[in-house]
Structure formats: C-alpha cells, structure tokens
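> Predicted coordinates and the sequence they were generated for:
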Amino acid sequence: MNVPDKLDHTPLETARRFSVAPMMDWTDRHCRFLHRVLSRHALLFTEMVTSAALVHGDAQRLLRFDPAEQPVALQLGGSDPAELARATAMGAAFGYAEINLNVGCPSDRVQSGRFGACLMAEPDLVAECVRAMRDATDLPVTVKCRIGIDDQDTEQSLDRFADAMVGAGVAALYVHARKAWLKGLSPKENRTIPPLDYDRVRRLRARLSPLPVMINGGLDTLDTAVAELEHMDGVMLGRAAYHSPMLLAEIDALVFGDTAAPVTLDAVMLAMADYAEAQIADGARVNQITRHMLGLANGLPGARHFRQILSVEAVRPGVGPEVIHQALAAVARPALAQAS
C-alpha cells in the first residue's frame, strides 16, 4: 500500500512544492485518502470549512481525517477574528499540519457571509484575522487569495494586501493568478474567464522572498505545473488533479525527486478497496468513496465501463468494496497486456 505511516509524512515546507487545491464538495477525507495513495509527498487540503460551522456545529464530523492523509491543511472561511481563532484551535487539536484562510472563493453564498474573495477589499480585517488565528496555535497560518477583485489595480492592491499579511505574520501565501469578479460572473466562470497573470504572481513572489508563495490557477498539466517551479516556491493544482488523478502518481518523482516506482492503477484500486472495507464498517457508503475515483482509468480501454461501475453500481443497496474490484477488472491495463 502506498500510504505512508502516520509518523512518516513529508515535512510541510517540502510538501508545499506541490499541493492539491481545496475544492468544495470534492476534497473530502475520502478524496484526500485517494490522493495520498497516489502521492506520498503532496500537500493536501480540506474543503473550505466555515468557522461558524466548526464553532456551532459538529466539529468531529467536519474535522475528522485519517492520519495517513498527512500532511494535510485545514482551510477555514470566515471574517470574525475571535471565531476564526476558536476554529483554528479546534483544527490544531485535531492534528492538521497547517491552517489556511480562504480569501479567494467568489461565490455569492460566500460573499453574503463576508468571507472569501470579497475580503481582498479589506486587507486590514484579514490581517486582524490572521493575527487572531496565529495567537490560537503554533501551527503555520497561511492565506489563499486572488490577485485582485473587480476593478482593483492588481499591482497596488495586491501589494497592499500581501504586505498586510506579512505584517500579520502569515507563514505562506497561495495565490490564484486570476482576479475574481464578484458581480456578473459565476464561480465556474471565475475559474476560466478572468485572464491569467502568472507574471504578476511571480513578481509578488520575488518581492516577498523568502516568504513562500505558491501559484494556482490554470495549471492543467504536469508540464505547466513543473515549469512554474522555476519561478515559484510551489504549485497548486485543482480540477486537473481531481478529474485525472493518476497524474498525481507522477509528481513524487517529477517534483520531489522520489526514486520509488510510481504507484500503479492496480495498486491504487486494491488500496482503495481495503480502505472502503474499513470505512463501510465505520458507517460510510462505498459510493462516497468511489465518486472520487472515476477518472483513474482515463485513456485506458474500458474506462467508460470502469466509470459506470463506480458511479452506477456503487449506489446499489448492499454493495461493498467488491465493486472496486469489478471496476478494475473492466479495464485493460498495459502492465497486464505485457505480462500475457
């Protein structure tokens, strides 16, 4: 099994060289376990969890994770310094490696709660939040942001925002290289329509050095991601890593110099079947796990049947980890073809 022992995880500063972005409804604990099977070294992120949900809700359900996921960062959303401090302390008690504040999400729901990308217009408030979070933990407190919002000048406004974060003691910045347009564009459109400006993020990194600055946005292949490492302290991939997860099997060698052989599809599926068996015994449903696995066989003969089994068959009553073995059997793998 490719999952490292809980005491054998990659140091956070190294893991930031490549991270998988926090994605709402996607990067839950089952998704993160899959990604850890694929990569021993990448930094993983939770979905954004609001500070209010943690303070007033079911923290155990929202924060639980498998120690094998480490290093994993908890991303919080909020704008109340005291509430964020309480949520940070709760996250630290659960053992996360890093606490990250979301200042990049452009959705209407997030704006109405006065957090996410709209906070780029209030750097002093964000700085107050970061200070409160830092006072609540010894863990690194980081921020994920955009290069700007709406009609902001991305030179002056981003520098002012970043300087406020540095003054508050932020440990690192993750910067999505697009503006967020808070009016007129949907969250989906905000991921594609505003133009990318990698040069702006590179200038920010040069200006803030030695503060670690990681880049995010539009990096949809390993080649484009690895190329950015010439300019940045780290790269963050989101949907490309989710929809084509086997690319994560390549980054340990490409990014981290790991000489171990990349994990195979067979090994991934067997590891996830074992994981599913344990999770089902703990009350999970197998489709909660398999929904994150649909892209594992992309490009292989039988991939369509593979996806059908994991999405349709996995929701049938009483189905267990055997559905993962069935999906694997539907795929013609090169390794098996060579062995025959």
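Alright, I've got the coordinates.
> Going by C-alpha atoms from here, please, whenever you check contacts or count neighbours.
OK.
> How about stretch 277-293, which residues are buried there?
277, 279-280, 285-293 (16 or more other C-alpha atoms under 10 Å).
> Using the three-state scheme, assign L211.
Put simply, L211 is coil when judged by DSSP: H, G, I helix; E, B strand; the rest coil.
> what about versus this one:
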Amino acid sequence: MNLPKKVKIVEVGPRDGLQNEKDTISAEVKIELVNRLAAAGFPNVEAASFVSPKWVPQMATSAEVMHGITRRPGVVYSALVPNMKGFEAALEAGVDEVVIFGAASEAFSQKNINCSIAESIDRFAEVARAAKEHRKRLRAAVSCAFGCPYQGEVPLEAVADVVRRFRELGCDEIDIADTIGVATPGKVRPVMETAIREFHIEGLSGHFHDTYGQALANIYASLQTGISIYHASVAGLGGCPYAKGATGNVATEDVLYMMNGLGIETGVDLDAVVEAGQFISQQLGRRSVSRAGNAIAAKRAG
C-alpha cells in the first residue's frame, strides 16, 4: 500500500512528556515550550492536564499555562480531562480539545482505577456530552492496545470493543496507544486494521512508546495501513513507568526526520523543533534522548 502523502503530528511533550518529572517545572518554562512548539508548525499541541494535583503535581499549573500561552490561529491546544471537575477547569482555561482515556486491558483498568473497562468509559459519558455541547473537539486514548504490564497479550476484540465504545461517545479522534512500548511491526498491522474496521481511518492515530527501541519501525508499519496521525514528544520527554530507566514517548525530532526522509509532508519545521528540544533538555538539566535532535544540534554547533 502507498504511504500517506501527508501526516498530522500531535506534539504531546508539554503534557505526556513532562507529567512524570519529579522536579517542579515552572509555568513560565512550560509556556515557553508550548509557544515554541506551536510556532514550529504543529497543528495540535497537548499542553495541559486537568487532573487532581494530588495525583499529578507537575500538572498543577495547567490553568496558568493555558492562560499564559500565545494562541496561534489554527492550532488545537488539548488537555487531558478525567472527570467533570476537570472539564469545567479545562473549559474555563480555553482548551480546544478534551482528551479522555480508557484501557484495552481489563487487568490494567482494574489495577489502575479499580473498575472494569466498560465502567471506566461510562464515567466519561458526561464529559463527552459536555464537550459536544460546548463545541470542543473530543479525543480518546486507548491505552495498552498492544500489550499490558499485568496481563501480557491484549486480544484484538478488546481493542475493537474500546474503539466502538469511544465511537459511540462521539469522539472525533481515537488514539491507539502502545503504552508500555512492547509492540513490534508485525503486531502493529493487525491492531491498526482492527481499529480501522471500527472507526474512520482519518480519525485514528498511533501513539507509540520507544521502550524497546521499536517506535519508528512501528510508526512505519502503521503508515503502511494508511494511518496518518501520530503522537510524539519533543526531546523524547516522558519515561515509561513500567520499565525502570526506559524511555517512553518516541522523540518528535526522530519522527520528523523519518517523515522528511520518506517525503511525507508534516508542515512542521524540524530545525525549530530541535531548538525546542534542546531548550527543554537544558531546563531539565539533562541531554535530549532524541538521536536526530542531538545529531542536528551537534552539526549546527560545528
């Protein structure tokens, strides 16, 4: 199959990438990062999370960040929203897209939130209705679609079931996520084809973690199925909580370098993203984990 000629890259670094950082990152640094990423040309930046600061202290400044950023026309600013309290805060902060979530693994759902998959998604029905009433985009993430730290293999029918449930809630976009980074290219195709049977392909996205170094290969396998939306995190921000010391999100710079090499249009300026990646890595006091980002930065430093 021919690869898509154009893809949308959703930049998730400011939320998914930074949320597990132990040292507090100031709202000013987060605002600067979001502004740099939006200026680089991303059509969608996941900028905040309206969860309880008790559970995710790093995201306590989300309202301040959303009020402080320079809004660029045409850019969708997204936030993770777990409940109606979070939705109301997101609405007040001017979020464009609400992100809800559910696992394809029954064991993961029980271990994490002490309820079944069906119950967890039912809890989002009110948030979904409110998002639609307020004309906000609604996106859902299907975590552990390729494997689970507790039960191992995840049946294809479980993925199909969660995608159907999110479709019925009226989601505009659904992310198929390799939360623990265990997927390999051979596994990607059947999972994505299962999702495609349940939801329109233009609204499906791949969210691949690089825990075992497979993310770029998995994105390529996903491109072969026709999926044209991908999530990535600048500088590879975000570890994997289930694999000690492992990287989590695939680095945006590496994804862009591959897309450019394949002649696939992204509308994003790789050089500007490299600069943003070096900026946030300096703020965090460590080296970026993006190989392409570090190579381009070193070449530029000459």
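Looks like it came in fine. Because the structure is a prediction, the values reported are computed rather than measured.
> What's the TM-score once they're superposed?
Remark: TM-score between the superposed chains equals 0.61 [TM-score structural alignment, normalised by the length of structure 2]; 255 aligned residues with a C-alpha RMSD of 4.8 Å.
> ok so, going back, now the buried residues of stretch 277-293 of structure 1 as TSV including secondary structure and distance to P334 of structure 1?
Output for the buried residues of stretch 277-293 of structure 1, formatted as TSV (DSSP: H, G, I helix; E, B strand; the rest coil; distance: C-alpha to C-alpha, whole Å):
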residue	secondary structure	distance to P334 of structure 1
E277	helix	27
Q279	helix	30
I280	helix	31
R285	coil	31
V286	helix	27
N287	helix	27
Q288	helix	28
I289	helix	25
T290	helix	22
R291	coil	24
H292	coil	23
M293	coil	19
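> Take those residues and write them to TSV, including distance to A59 of structure 1.
Formatted as TSV, the buried residues of stretch 277-293 of structure 1 follow (distance: C-alpha to C-alpha, whole Å):
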residue	distance to A59 of structure 1
E277	24
Q279	19
I280	21
R285	21
V286	23
N287	23
Q288	20
I289	21
T290	24
R291	24
H292	23
M293	26
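> Just name the closest of the residues you listed to P262 of structure 1, please.
Nearest to P262 of structure 1 among the buried residues of stretch 277-293 of structure 1, counting by C-alpha to C-alpha, is M293 at 17.5 Å.
> how about that closest one, what does it touch?
Residues in contact with M293 of structure 1 (C-alpha atoms under 8 Å, 6 or more residues apart in numbering) are 34, 245, 310.
> What is the burial count for G94 of structure 2?
15 (other C-alpha atoms under 10 Å).
> measure it to V76 of structure 2 for me?
As for G94 of structure 2, its distance to V76 of structure 2 is 11 Å (criterion: C-alpha to C-alpha, to the nearest Å).
> Could you do G186 of structure 2 as well?
Counting by C-alpha to C-alpha, the gap from G186 of structure 2 to V76 of structure 2 is 32 Å.
> same check, this time on P53 of structure 2
Counting by C-alpha to C-alpha, the gap from P53 of structure 2 to V76 of structure 2 is 24 Å.
> Looking at those two, which is more packed in?
Shown here are P53 of structure 2 and V76; by other C-alpha under 10 Å, V76 has more neighbours (20 against 13).
> Could you find the counterpart of that one in structure 1?
When structure 1 is aligned by TM-score structural alignment, the residue opposite V76 of structure 2 is P71.
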